[in-house]
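Participant: this is a predicted model, with the sequence first.
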Amino acid sequence: MPFLDDLFSLAGRTALVTGGSSGIGRGIATALAGAGAAVVLVARGREALDATAAELRASGARCAVVVGDLSTRSGVHEVAESAVEPFGEPDVVVSSAGVNLRPPLAEVDEAVWDTTMAVNLEAPFLLGQRFGPGMAERGYGRLIHVSSQQAHRAFATSGVYGVSKGALESLARSQAEAWSPRGVTANTLVPGFVPTPLNERLSSDPGRVAALADRTLVGRNSVPADFAGAAVFLASPSAGYVTGQSIHVDGGFSVH
């Protein structure tokens, strides 16, 4: 339908998705590809990347993979330069990759702090610095970050993880202030609980998983496909007046 295409089509656009081989990142990458974007998936593991890419290509999508480490500045720079090779500069950058190190705060050492901040906060910052100005020059860009309930409330040993996600949402607001006057929006998706490899420790406790589902208003925990519509919307032309926002896709978890 032409009307819906004008609002939501990503045909001719390129999207870079970190953490794109599993969990929420994989769900978002699949949705953006389905909306017409050429997608570059970034993750550490080649096998999972290739499997995801094969599935997307089988559905007719244009897809490339970059194996990279986002825990160091040099690694992020290498990923960024490799990511532009298949399809050119991205129009959409989704930062979904993360680490979930959750020792009690009294046991957090500098290594845990540094690793968490490097992947969860500094990598999205560096990718924004690399791609945001170019998006602004072209007059179109979308920076989308994946945050957490721990950015807003402390539970389940939030520790440094919660700190990094709170800062990530603040980063999106700063990026919006910097570049939205020139067509670049920056927003954050805030999930509820999603059983993924990133939170395997919590996912392995049936009682806690059930308690988290009970806290939602829809009566279940989330799955990666729940983020498809919100991600396509934020990446699309129709979201040009939505920026600096933290959008909760959580089944009502945050208001219960």
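Facilitator: Looks like it came in fine. Residues are numbered from 1 along each chain as shown.

Participant: make it CA atoms for all contacts and neighbour counts henceforth
Facilitator: Noted.

Participant: elements contacting the longest helix seen in the chain?
Facilitator: The longest helix of the chain (DSSP state H) is helix 159-179. Using 3 or more CA pairs under 8 Å, 6 or more residues apart in numbering; DSSP states H and E as the contact criterion, the elements in contact with helix 159-179 are helix 110-117, helix 123-138, strand 141-146, strand 184-191.

Participant: hmm, who's touching it?
Facilitator: The contact list for helix 159-179 (CA atoms under 8 Å, 6 or more residues apart in numbering) reads 99-105, 108, 112-113, 116-117, 120-121, 124-125, 128, 132-133, 136, 143, 145, 147-148, 150-152, 154, 184-188, 243-246.

Participant: got the helices and strands packed on helix 159-179 as CSV, with distance to Ser238 columns?
Facilitator: Shown next, in CSV, are these (distance: least, CA to CA, whole Å):
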stretch, distance to Ser238
helix 110-117, 32
helix 123-138, 17
strand 141-146, 11
strand 184-191, 11
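
Participant: what about versus this one:
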Amino acid sequence: MPTPDLFSLQGRRALVTGGSRGIGLTIARGLAAHGARVILNGRSSDTLDAARAALRADGFEADAVAFDVTDQSAVSDAVSRIEREQGPIDILVNNAGLQRRAPLEDFTRADWDTLLSTNISAVFFAAQAVARHMLGRGRGKIINICSVQSELARPNIAPYTATKGAVRNLTRGMATDWAKHGLQINGLAPGYFETEMNDALVRDAAFTDWLCKRTPAARWGRVEELVGAAVFLASDASSFVNGHMLTVDGGISISL
């Protein structure tokens, strides 16, 4: 008897929010390499077009749809349009997010509201819009990008930590409500990775020295090292995994 490829994404369609660069684009590329047709989301059409062109140049099936994930109506309309014009969304990667750093006593209301809107509300809006279609089909995969800061805290990022902790528990709540309908909703939690968002920290020799000493793997993570975890959560290999947060952090969260 032939053994099915549990990690194949052939014939499946994946929407990746914040997919035009960094972790989102890397995950999209990884899903495409395993057979998925990917749809990149972001707010800048120019950046999305460049990312889509790069994926297509490498032989992958890729499309792009620009919309603001913090606008619930825009998210709902875009998801309905994708479902109607391109076909069912089988996989959602809720990756869009941002960071704001400041001493907690000086953190502004504007930055607080921006973090809540982008890191929490957008996850809810996209998951709800996509799940409404998945529920009728009795299947679907939702991957919410959490963080090592879903469990841990560091100075000057308490509001970010709050949002990522909320995403962890929102993931659990989604699984509690939707698993019985055939959906798998899980979190993927990166540790410290060399990304555009972390560029200032990467270039900070003192911070990098601290991180390498603090992390059992003794280095920054490479974004490509998130692909295997993302493919696992998007594929049939995780068919009975629900409400889980898969941490990819070189061991920083388990070692003092």
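Facilitator: Here it is on my side, so go on. Keep in mind it's a predicted model, so treat the numbers as computed, not measured.

Participant: quick check: TM-score for this pair?
Facilitator: After superposition, the two chains reach a TM-score of 0.92 (TM-score structural alignment, normalised by the length of structure 1), with 254 aligned residues with a CA RMSD of 1.7 Å.

Participant: show me what contacts the spatially most central residue of structure 2?
Facilitator: Of all residues in structure 2, the one closest to the mean position by CA atoms, centre = their mean is Asn95, 2.9 Å from it. Each residue near Asn95 of structure 2 by CA under 8 Å, 6+ apart is listed here: 16-19, 23-24, 144-145.

Participant: on that earlier part again, separate out the buried members of the contacts of helix 159-179 of structure 1.
Facilitator: By neighbour count, with 16 or more other CA atoms under 10 Å, the contacts of helix 159-179 of structure 1 hold 99-102, 112-113, 116-117, 120-121, 124-125, 128, 132-133, 136, 143, 145, 147-148, 150-151, 184-188, 243-246 as buried.

Participant: would you map the strands across structure 1?
Facilitator: Secondary structure of structure 1, counting by DSSP state E: strands at 14-18, 38-43, 63-67, 92-95, 141-146, 184-191, 246-249.

Participant: name the helices or strands packed onto the first one?
Facilitator: Other helices and strands packing on strand 14-18 of structure 1, by 3+ CA pairs under 8 Å, 6+ apart, are helix 23-34, strand 38-43, strand 92-95.

Participant: burial count for the residue nearest to Ser21 of structure 1 when sequence neighbours are not counted?
Facilitator: Distances taken as CA to CA, 6 or more residues apart in numbering put Leu49 closest to Ser21 of structure 1, at 4.9 Å, once the chain neighbours are dropped. By the measure other CA atoms under 10 Å, the count of residues near Leu49 of structure 1 is 22.

Participant: same question, Ala111 of structure 1
Facilitator: Using other CA under 10 Å, Ala111 of structure 1 has 9 neighbouring residues.

Participant: which residues touch Leu7 of structure 1?
Facilitator: Applying CA under 8 Å, 6+ apart to Leu7 of structure 1 gives the contacts 236-238.

Participant: TSV please, covering those residues and showing distance to Asp91 of structure 1 and neighbour count.
Facilitator: Output for the contacts of Leu7 of structure 1, formatted as TSV (distance: CA to CA, whole Å; neighbours: other CA atoms under 10 Å):
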residue	distance to Asp91 of structure 1	neighbour count
Ser236	10	25
Pro237	11	19
Ser238	14	16
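
Participant: rewinding a little: Gly75 of structure 1 is nearest to which of the helices and strands packed on helix 159-179 of structure 1?
Facilitator: Nearest to Gly75 of structure 1 among these is helix 123-138; the distance by CA to CA comes to 9.1 Å.

Participant: quick one: contacts of the closest one?
Facilitator: Contacts for helix 123-138 of structure 1 (CA under 8 Å, 6+ apart): 70-71, 73, 76-77, 80, 89-91, 93, 95, 141, 143, 145, 168, 171, 175, 179-180, 182-184.

Participant: run the angle between it and helix 159-179 for me.
Facilitator: Interaxial angle of helix 123-138 of structure 1 relative to helix 159-179 (axes from the mean of the first three to the mean of the last three CA atoms, to 10 degrees): 10 degrees.

Participant: what's the average distance of helix 123-138 of structure 1 to structure 2?
Facilitator: Following the fit onto structure 2, the mean deviation recorded for helix 123-138 of structure 1 is 1.3 Å by mean CA distance after the TM-score superposition for structure 1.

Participant: how far does that helix sit from the chain's center?
Facilitator: A distance of 15 Å separates the centroid of the chain from that of helix 123-138 of structure 1, by CA atoms, centre = their mean, to the nearest Å.

Participant: mind listing what's buried along stretch 229-240 of structure 2?
Facilitator: Neighbour-count burial for stretch 229-240 of structure 2 flags 230-236, 238-239 (criterion: 16+ other CA under 10 Å).

Participant: what of stretch 79-86 of structure 2?
Facilitator: For stretch 79-86 of structure 2, burial by neighbour count (16+ other CA under 10 Å) applies to 79-80.

Participant: mind listing what's buried in stretch 4-11 of structure 2?
Facilitator: Residues 7-9 are the ones in stretch 4-11 of structure 2 that count as buried (16+ other CA under 10 Å).

Participant: wait, which of these is closest to Asp63 of structure 2?
Facilitator: Lowest distance from Asp63 of structure 2 to the buried residues of stretch 4-11 of structure 2 (CA to CA) belongs to Leu9, with 16.3 Å.
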